[in-house]
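Visitor: Pasted the sequence and its predicted model underneath.
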Amino acid sequence: MFEKTFYATHPDMMECVSNEELRDRYLVSDIFRAGEVVLTYSHGERFIIGGAVPGASPLALPRQREPASAAGHPLLERRELGIVNIGGPGTVTLDGEEIALAKYESLYVPMGTADVLFTGEGARFYLLSVPAHRAFERKKMTLADAATMQRGSLETSNERDIYQLVLPHTCSSASLCLGMTLLKPGSVWNTMPPHVHERRSEIYLYFDLAEDDRIFHYMGQPDALRHIVMENEQAVISPPWSVHMSSGTRNYAFIWAMAGENLDYEDMDVKDICQLR
């Protein structure tokens, strides 16, 4: 059922690993495959990271196949799901109710939803699911509905709009926090100042990049920084002990998703750039 399982790591496990080992532990690739639902499992907050590319034929969110005790049960039996469309127009059908999603539009799907169906040629649905303790109201969000913050400047190459899609003041959830950041032309740095939040894990998906563009994603403890070179539509897992920030060869978009102990967006340990090593 899962393409790969990522296990929780200790910061000491960053020491002396090769670039390939670093990628193997944190980089999520090949998320969007035509005609498939691709799911990856991370033990960090028990995230499921996935993509659905329906093309000409509808695709259904699969039922659980593992472990044996869960086989046949709906994937969202005890989970909530965030969906963001990063492609052309598409439709998500939740237990028979159709909901249209254009590019950059998102949908919060509550725990207990039995059937999820994806349709739309050109649609590319990004999926993020975490365990939930109760069912909240399903909700579609456009960028106009989101709480929006303008941060940075062109002079410092980090002018960007931050759209808060699933947070308590926009859309209620059990533990999922979800949003999107769009960098302005001429800006390449994100998540400035860099920070750590020990009470949550985070997943970044980078997209809207050309084939020959790259992202340099920085991670690790502040005094032992490492980097992973990433391509379009790849995701990276950021453990609670890790800094996360990046720069690109041009402006780009990224979706950030968090889960953990709380839903407080501002709960972070901010690091001055001069503290990093």
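Guide: Okay, I see it.
Visitor: drop to CA atoms for contacts and neighbour counts, all remaining ones
Guide: Noted.
Visitor: For stretch 217-234, give me every contacting residue.
Guide: Applying Cα atoms under 8 Å, 6 or more residues apart in numbering, the external contacts of stretch 217-234 come out as 11, 14, 19, 22-23, 27-32, 205-211, 213-216, 238, 241-247, 271, 275-277.
Visitor: Those, buried ones only, as a ChimeraX selection?
Guide: Remark: buried members of these, expressed as a ChimeraX selection using 16 or more other Cα atoms under 10 Å:
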select :14,22,23,27,28,29,31,32,205,206,207,209,214,215,216,238,241,242,243,244,245,246,247
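Visitor: List the ones among the contacts of stretch 217-234 that fall in strands.
Guide: Assignment to strands by DSSP state E places the following of the contacts of stretch 217-234 there: 27-28, 205-207, 215-216, 238, 243-247.
Visitor: which two in these are spaced the farthest apart?
Guide: In terms of Cα to Cα, the ones in strands among the contacts of stretch 217-234 reach their longest pairwise distance at Phe207 and Val243, which sit 20.4 Å apart.
Visitor: ok so, going back, could you dump the ones in strands among the contacts of stretch 217-234 into CSV with distance to Pro74 added?
Guide: Putting these into CSV (distance: Cα to Cα, whole Å) gives the following:
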residue, distance to Pro74
Leu27, 27
Val28, 24
Leu205, 25
Tyr206, 29
Phe207, 29
Ile215, 35
Phe216, 37
Ser238, 27
Val243, 35
His244, 33
Met245, 35
Ser246, 36
Ser247, 38
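Visitor: which residue ranges form the helices in the stretch 1-150 of the chain?
Guide: Per DSSP state H, counting those that start in this stretch, the stretch 1-150 of the chain carries helices over the ranges 19-26.
Visitor: Please, where are all the strands along it?
Guide: With DSSP state E, counting those that start in this stretch, the ranges of strands along the stretch 1-150 of the chain come out as 5-6, 27-28, 37-42, 48-52, 55-60, 79-85, 90-94, 97-101, 106-109, 116-120, 125-131, 139-141, 147-151.
Visitor: Give the burial count for Thr91, as a bare number.
Guide: The tally of other residues near Thr91 (other Cα atoms under 10 Å) stands at 21.
Visitor: Give me the nearest residue to it, chain neighbours excluded.
Guide: Distance criterion Cα to Cα, 6 or more residues apart in numbering; nearest residue to Thr91, sequence neighbours excluded, is Ala100 at 4.3 Å.
Visitor: The one you found: what's it in contact with?
Guide: Applying Cα under 8 Å, 6+ apart to Ala100 gives the contacts 89-92.
Visitor: now Lys271
Guide: 193-196, 222.
Visitor: My guess is Thr191 contacts Val243. True?
Guide: No: in terms of Cα atoms under 8 Å, Thr191 does not count as a neighbour of Val243; the distance is 9.8 Å.
Visitor: could the strands of the stretch 1-150 of the chain be laid out in CSV, adding distance to His169?
Guide: Formatted as CSV, the entries for the strands of the stretch 1-150 of the chain read as follows, by distance: least, Cα to Cα, whole Å:
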stretch, distance to His169
strand 5-6, 31
strand 27-28, 30
strand 37-42, 27
strand 48-52, 24
strand 55-60, 30
strand 79-85, 16
strand 90-94, 24
strand 97-101, 21
strand 106-109, 14
strand 116-120, 26
strand 125-131, 19
strand 139-141, 12
strand 147-151, 8
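Visitor: then this one, side by side with the first:
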Amino acid sequence: MTRVETRHAIHPDQARTMGTEELRRHFHVADLFADGEIRLVYTHYDRVVVGAAVPKGNDLVLDKVEVTKTSTFLERRELGIVNIGDPGTVSAGGQTHELDRGDVLYVGMGSGPVTFSGGGRYYLVSAPAHRSCPTRLIRPADSREVNLGELETSNKRTINQFIHPEVIESCQLTMGYTTLHGGSCWNTMPAHVHDRRMEAYLYFNLDKDQRVFHLMGEPTETRHLVVKNEEGAISPPWSIHAGAGTGSYSFVWAMAGENTDFTDMDMVAMETIR
């Protein structure tokens, strides 16, 4: 079973007027992980799709999705997959890949149906593509690791870059995840925006009663979303994206848009944020 929801793009002027429930309806992503289902959210931000597949003992196939109006989902798209669950397999383009927890699979345009099996909890991000790049499995040891922050400022974290120009070739999708170290809770502060790319987040590795306050909005008109484990946020190009949790956590980040330059960002001075 595949379920698809559509999210339309929101102008920043409109976002300024939104209350909590309206903000959550447009930018908060919940209930992606459902046993025996593929659930997708089709956004009008660079036509990025976020979703999840949870086989739970039965194969799930991502093939034709009506909203894309193509014969197969990947006919003109590329796909990034992160397994945040138990080991499983993903098959595409005549190849089967074994994904352990934390592994990332990049699937190139034109790979045909994608089959999810085993005990995995697969988080999915897809972007339109104009050329096909080789499908490749990237394990954490093969990712580009960047360590940032300090315990003294509560933001010591490790960034693992998987779908990234210095790791593998993709068309426009970049993807990886960040892990906060014990005793740290802040990420991406001072904040930034990148007007040339949208971004999507999935927060995971949170205990049941933990929450992350995801900061969004224009730098001078900030808003927030409260998210729990395995929930996410859609971040428009005009929005900051930072957060603080009630404990340590991890989050998957993915971007698509004008370029794949991870450092292409417009920094926001602390005195500017309101």
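Guide: Nice, thanks for sending it over. The structure displayed is predicted, hence computed values, not measured ones.
Visitor: circling back: return the member of the contacts of Ala100 of the first structure nearest to Pro62 of the first structure.
Guide: Taking the contacts of Ala100 of the first structure together and measuring to Pro62 of the first structure by Cα to Cα, the closest member is Val92, at 14.1 Å.
Visitor: residue in the second structure matching Gln234 of the first structure?
Guide: Gln234 of the first structure maps onto Glu231 of the second structure when the alignment is built from TM-score structural alignment.
Visitor: Can you name the residues that contact the closest residue to that match other than its chain neighbours?
Guide: Of all residues not flanking Glu231 of the second structure in the chain, Ala30 sits nearest, at 4.9 Å (Cα to Cα, 6+ apart). Counting by Cα under 8 Å, 6+ apart, Ala30 of the second structure touches 230-232.
Visitor: swap in Pro55 of the second structure?
Guide: Residues in contact with Pro55 of the second structure (Cα under 8 Å, 6+ apart) are 35-37, 116-121.
Visitor: So how do I select the buried members of the residues you listed in ChimeraX?
Guide: Once 16+ other Cα under 10 Å is used to decide burial, the buried members of those can be selected in ChimeraX as follows:
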select :36,37,116,117,118,119,120,121
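Visitor: If I align to the first structure, which of the contacts of Pro55 of the second structure are still contacts?
Guide: Checking the contacts of Pro55 of the second structure against the first structure (both residues aligned by TM-score structural alignment, their matches' Cα atoms under 8 Å), the contacts still present are 35-37, 116-121.
Visitor: which among these gets closest to Ser170 of the second structure?
Guide: Distances from those to Ser170 of the second structure were compared by Cα to Cα; the smallest belongs to Phe116, at 21.4 Å.
Visitor: What lines up with that closest one in the first structure?
Guide: Using TM-score structural alignment to pair residues, one finds that Phe116 of the second structure aligns to Phe118 in the first structure.
Visitor: Quick check: its match vs Val166 of the first structure, distance?
Guide: Remark: distance between Phe118 of the first structure and Val166 of the first structure (Cα to Cα, to the nearest Å) = 20 Å.
Visitor: With Thr5 of the first structure instead?
Guide: Note on Thr5 of the first structure: its distance to Val166 of the first structure, by Cα to Cα, is 25 Å.
Visitor: now for the residue nearest to Thr91 of the first structure: what does it line up with in the second structure?
Guide: Matched across to the second structure, Ala100 of the first structure falls on Glu98, judged by TM-score structural alignment.
Visitor: With Ile162 of the first structure instead?
Guide: Under the alignment defined by TM-score structural alignment, Ile162 of the first structure corresponds to Ile159 in the second structure.
Visitor: so what's that match up against?
Guide: Remark: with contacts taken as Cα under 8 Å, 6+ apart, Ile159 of the second structure is in contact with 144-148, 176-179.
Visitor: ok, so of those residues, who is nearest Cys133 of the second structure?
Guide: Among the contacts of Ile159 of the second structure, Gly176 lies closest to Cys133 of the second structure (Cα to Cα), at 17.6 Å.
Visitor: Hmm, Gly51 of the second structure is touching Ile38, no?
Guide: Yes: under the contact definition of Cα under 8 Å, Gly51 of the second structure touches Ile38, with a separation of 7.2 Å.
Visitor: what touches both of these two?
Guide: Here Gly51 of the second structure and Ile38 share no contacting residue, scored by Cα under 8 Å, 6+ apart.
Visitor: burial measure for Trp132 of the first structure, as a count.
Guide: One correction, residue 132 of the first structure is Ala, not Trp. Number of residues near Ala132 of the first structure (other Cα under 10 Å) recorded here: 20.
Visitor: To which residue of the second structure is it aligned?
Guide: Aligned against the second structure - with TM-score structural alignment as the criterion - Ala132 of the first structure pairs with Ala129.
Visitor: That match and Asn58 of the second structure: what is the separation?
Guide: Distance of Ala129 of the second structure to Asn58 of the second structure, given as Cα to Cα: 29 Å.
Visitor: Likewise for Val167 of the second structure?
Guide: When distances are taken as Cα to Cα, Val167 of the second structure and Asn58 of the second structure turn out to be 32 Å apart.
Visitor: Repeat that for Val48 of the second structure.
Guide: According to Cα to Cα, Val48 of the second structure stands 27 Å off from Asn58 of the second structure.
Visitor: Same question for Ile273 of the second structure.
Guide: When distance is defined by Cα to Cα, Ile273 of the second structure is 48 Å away from Asn58 of the second structure.
Visitor: Check His130 of the second structure too.
Guide: Between His130 of the second structure and Asn58 of the second structure the computed distance is 32 Å (Cα to Cα).
Visitor: What lines up with Glu211 of the first structure in the second structure?
Guide: Alignment note: Glu211 of the first structure maps to Lys208 in the second structure; criterion TM-score structural alignment.
Visitor: same deal with Pro185 of the first structure?
Guide: For Pro185 of the first structure, the residue aligned by TM-score structural alignment is Gly182.
Visitor: show me what contacts its match?
Guide: Gly182 of the second structure is in contact with 247-248, counting by Cα under 8 Å, 6+ apart.
Visitor: what separates it from Ser143 of the second structure, distance-wise?
Guide: 22 Å.
Visitor: same deal with His11 of the second structure?
Guide: Here His11 of the second structure is placed at a distance of 35 Å from Ser143 of the second structure (Cα to Cα).
Visitor: Comparing the two, which residue is more hemmed in?
Guide: Ser143 (20 against 10).
Visitor: corresponding residue for that one in the first structure?
Guide: Structural alignment (TM-score structural alignment) places Ser143 of the second structure against Ala146 in the first structure.
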